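Chemist: Sharing a sequence plus its predicted fold:
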Amino acid sequence: MPAIVLVGAQWGDEGKGKATDLLGSSVDYVVKFNGGNNAGHTVVIGDQKYALHLLPSGILTAGCTPVIANGVVVDLAVLIEELDGLEARGVDTSKLLISANAHVIPPYNRVLDKVTERFLGQRRLGTTGRGIGPTYADKMNRVGIRVQDLYDESILRQKVEAALEVKNQVLLKIYNRRAVAVEEVMEELMRHAERIRPMVTDTALVLNTAVDRGETVLFEAGQATLLDVDHGTYPFVTSSNATSGGACTGSGVAPTRIDRVIAILKAYSTRVGEGPFPTELHDADGDFLRETGAEFGTTTGRPRRCGWLDVVVGRYATRINGVTDFVITKLDVLTGLETIPVCVAYDVQGTRHDEMPVNQSDFHHAQPVYEELPGWTEDISGCRTFDDLPPNAQRYVLRVEELVGARVSAIGVGPGRTQTIQRHSLLGAD
């Protein structure tokens, strides 16, 4: 049985939660390996809609063990609120495991995130203000607080005091904000320590042992390829590695143990926050995609920027992640369009680029080169096999498959749990 990495192929919000849920009954562990509560997954089960921010989607599947691995940064208050909300709706959360090596988001980093973004003004990055970036910066600066530190109050206090010696100077002297008290931080961090203690463990050992036993482990990325801190549209990126390589460093499971990489590709493109977006639409077509696709952030509620599908981005995701299978989501949103443009290359000051430009400034100035594909008017939300799709919808999928360079194994035709067409096994059985 395989170890599978699931990533977003664009700028996030592609529907990774639904793909995880699709695999759920075949998966023993679902692992969140990067990010924090700055990204959300929406899963629809029957008439119930679940918005998950920090928890892995596998928490909604009976028999599946959800894991928050070492590469995640954890806001304890958000975690407890999310657990309480699910339990109030009858969801069993008792199997959740949390890495002792995961970093905790302290309250001073939320403050710094918000004031820094406001200070940047027009140069802002579009962060969610949840302290994610400053916490990853603390991790790299080796002044971070880990989950295991919650269980040694003396060490925790020393780390908080050391951090605030510097951070309070920044708050007071640069941003003219009040200092954060050590006791205030200690109280917030300690408040939830006992609640999560039974969940804290060596998750790398647990996961490697599971793979040894032949169980299926699914690594679920937060954010997406073009938001990866190394391979995304820097600096308009997240603070972690959201590509398939991040699954290894973020979980402690080696690259040689990964069997498949599944990438989620929305049938059009969206982006939240700042940064270049070649196919972005500022017209009625963009409004159509936003309203029909309900393109508003799961975590923030922010309206998403919308544009046509960009297969240059898709090819890049294939290469960077080593994609074996694509899942196309929200194909139903395109129903009713007479023609559907697909970006197949960029024009940068008269030069054609069939691959991502190496320079960020070139990407910023890239103009999309479109190929027009015929649309369809038939309702596809009830289709359950590829042959059920109208001919033009089939042609759209096949052309995208050809352009991105990896097979399309599943197609989403609606938000519901059963509204998916499966062409090939995502477990690699065919």
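Modeler: Good, I have the coordinates.

Chemist: Please count neighbours and contacts with C-alpha atoms only from this point.
Modeler: Noted.

Chemist: For the protein, which segments are assigned as helices?
Modeler: Ranges of helices in the chain, per DSSP state H, are 16-23, 76-88, 107-120, 132-140, 153-173, 182-191, 193-196, 203-212, 244-249, 284-292, 311-321, 360-364, 391-404.

Chemist: Now tabulate these in CSV and tack on mean neighbour count and distance to Ile328.
Modeler: Output for those, formatted as CSV (neighbours: other Cα atoms under 10 Å; distance: least, Cα to Cα, whole Å):
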stretch, mean neighbour count, distance to Ile328
helix 16-23, 24, 10
helix 76-88, 15, 28
helix 107-120, 17, 34
helix 132-140, 20, 29
helix 153-173, 15, 44
helix 182-191, 15, 40
helix 193-196, 14, 36
helix 203-212, 17, 28
helix 244-249, 22, 18
helix 284-292, 16, 16
helix 311-321, 22, 11
helix 360-364, 15, 24
helix 391-404, 17, 8
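
Chemist: got another, please set it beside the one above:
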Amino acid sequence: MATVVIVGAQWGDEGKGKVVDIYTEYAQDVARYQGGNNAGHTLVVGNEKTVLHLIPSGILHEGKRCIIGNGVVLDPKVFLQEIDNLKAKGYLKDDSQLVVDGNVHIIMPWHKAIDIAREKAATGARKIGTTGRGIGPTYEDKIGRRGIRLSDLVRPEIFARKVEEFLPEKNFFLEKFLGEAPLDAQEIVAEYAAYAQRLVRYLGCASTLLNENIAAGHNILFEGAQGSLLDVDHGTYPYVTSSSTLAGGACTGTGVGPRFIDAVIGISKAYVTRVGEGPFPTELNDAMGEQLRRTGQEFGATTGRPRRTGWFDAVALREAVRTNGMTGLAITKMDVLNELETIRICTAYDCDGKRLETFPRDAEVLSRCTPIYEDVPGWQSDLSGAKSFAELPAKAQAYLRKLEAVTGCPVVLVSIGPRRDETIQLLNPFG
């Protein structure tokens, strides 16, 4: 029996969906522990692409239990659309394959309206780059004890009472401060009552189910969203998401104790990208950055926004290794670098003339940092035929060993393309 946490080791979009899909083969249960539909996990099976925003990526494997933990915030409309899309493709033939914790907080129309209006009103450095999905405002209400949970939604009288209780304050804020139109309580109650009728069949307790299955000897895979550097406590605040993206979030977001976590695998691109605002020391605003964006098809799975691109940042990665207690790295999109003669790795920063080898916790300080690079030769060849580490070109092997050296974490998996069969496993965390 083993329990493995999958985390993003950069600013998100690292390819976690594919790695979860690969590791699901060895697990009985896959649990999502934080975030909402601001995340997009792209999976390619054969030649068919599937994009998931809420449902764990393991859902493409028949017979695997997929659990949405209490740490997630859920948009019922998006969730149900995702279910319908999966069923239309022949997946999720058995509804018991999917469980949603009753303590999941529900994204309400006022959360989305406030999220969009705030970002629209913000200027310059005040813009966060939010997706406008209502994620942040939902977490605000969760912490402020003004949230509506799934267990409330499926009980009509309680749900209606809470909407009537909370909406006047939200409408006041929307109208008087943000200059937006108010929302109608009866319309909201009617719309969400229809969602509740379908959602009730998935209602369960993630903590009870997962702990029972751990006791029974199941292999468990925990799936995070976004990336370590977007963690609300340890990321580049305030340019972060609103939840705990680190491995520790798997415990609070599902109700499984930390002594049951056996391994933490960080997912990292062979370079780095970022979506939205915030400091990004290795960002490339030139032809090379555009080449990485074009070759890597770096456009957000959720928003379609072009991602910012840059060279691999070992300083930032070491921060992620430390804060997550990572036991292994999965390096994705190695094939994007196939054509490059020289590849750069940032091993330290220069900040106001001082060399930094640890990641600044202050975003303003980070914004003043410039990268100190080490150059390594590219392999300039196609990786697609490689089925093992030994079959990779010698220079590709050397690049991966260099990443291990500068991050202090062993590489356990290498992705050389989007499909399942374009994956090399050096070490399986499930043994």
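Modeler: It's in. Since the model is a prediction, treat every value here as computed from it, not as a measurement.

Chemist: To Thr418 of the first structure, which of the helices of the first structure lies closest?
Modeler: helix 16-23 (8.3 Å; Cα to Cα).

Chemist: Stretch 259-277 of the second structure corresponds to what range in the first structure?
Modeler: Under TM-score structural alignment, stretch 259-277 of the second structure corresponds to residues 256-274 of the first structure.

Chemist: I'd assumed Leu373 was in contact with Tyr396 of the first structure.
Modeler: Yes - if you go by Cα atoms under 8 Å, Tyr396 of the first structure and Leu373 touch, sitting 6.8 Å apart.

Chemist: Tyr136 of the first structure corresponds to which position in the second structure?
Modeler: By TM-score structural alignment, Tyr136 of the first structure lines up with Tyr139.

Chemist: Among the helices of the first structure, single out whichever gets nearest to Gln10 of the first structure.
Modeler: Among the helices of the first structure, if distance is taken as Cα to Cα, the winner is helix 311-321, at 6.7 Å.

Chemist: Tell me the mean distance between the closest one and the second structure once they are aligned.
Modeler: On superposition with the second structure, the mean distance recorded for helix 311-321 of the first structure (mean Cα distance after the TM-score superposition for the first structure) is 0.6 Å.

Chemist: how big is the offset of stretch 161-168 of the first structure relative to the second structure?
Modeler: Mean for stretch 161-168 of the first structure is 1.2 Å (mean Cα distance after the TM-score superposition for the first structure).

Chemist: which part of the second structure lines up with that stretch?
Modeler: Stretch 161-168 of the first structure covers residues 164-171 of the second structure once aligned (TM-score structural alignment).

Chemist: Give me the buried positions along stretch 250-268 of the first structure.
Modeler: Neighbour-count burial for stretch 250-268 of the first structure, with 16 or more other Cα atoms under 10 Å as criterion, is recorded at 250-253, 258, 260-268.

Chemist: so which pair among the residues you listed is furthest apart in space?
Modeler: Gly252 and Tyr268 (33.7 Å).

Chemist: Counting neighbours, what do you get for Phe430 of the second structure?
Modeler: Residues lying near Phe430 of the second structure (other Cα atoms under 10 Å) number 16.

Chemist: Same check on Gln297 of the second structure?
Modeler: 12.

Chemist: okay, the buried residues of stretch 250-268 of the first structure in TSV with distance to Val73 of the first structure next?
Modeler: Output for those, formatted as TSV (distance: Cα to Cα, whole Å):
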residue	distance to Val73 of the first structure
Gly250	11
Ser251	13
Gly252	15
Val253	18
Ile258	23
Arg260	25
Val261	23
Ile262	24
Ala263	23
Ile264	23
Leu265	25
Lys266	26
Ala267	30
Tyr268	30
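
Chemist: His353 of the first structure: which of those is nearest?
Modeler: Tyr268 (20.0 Å).
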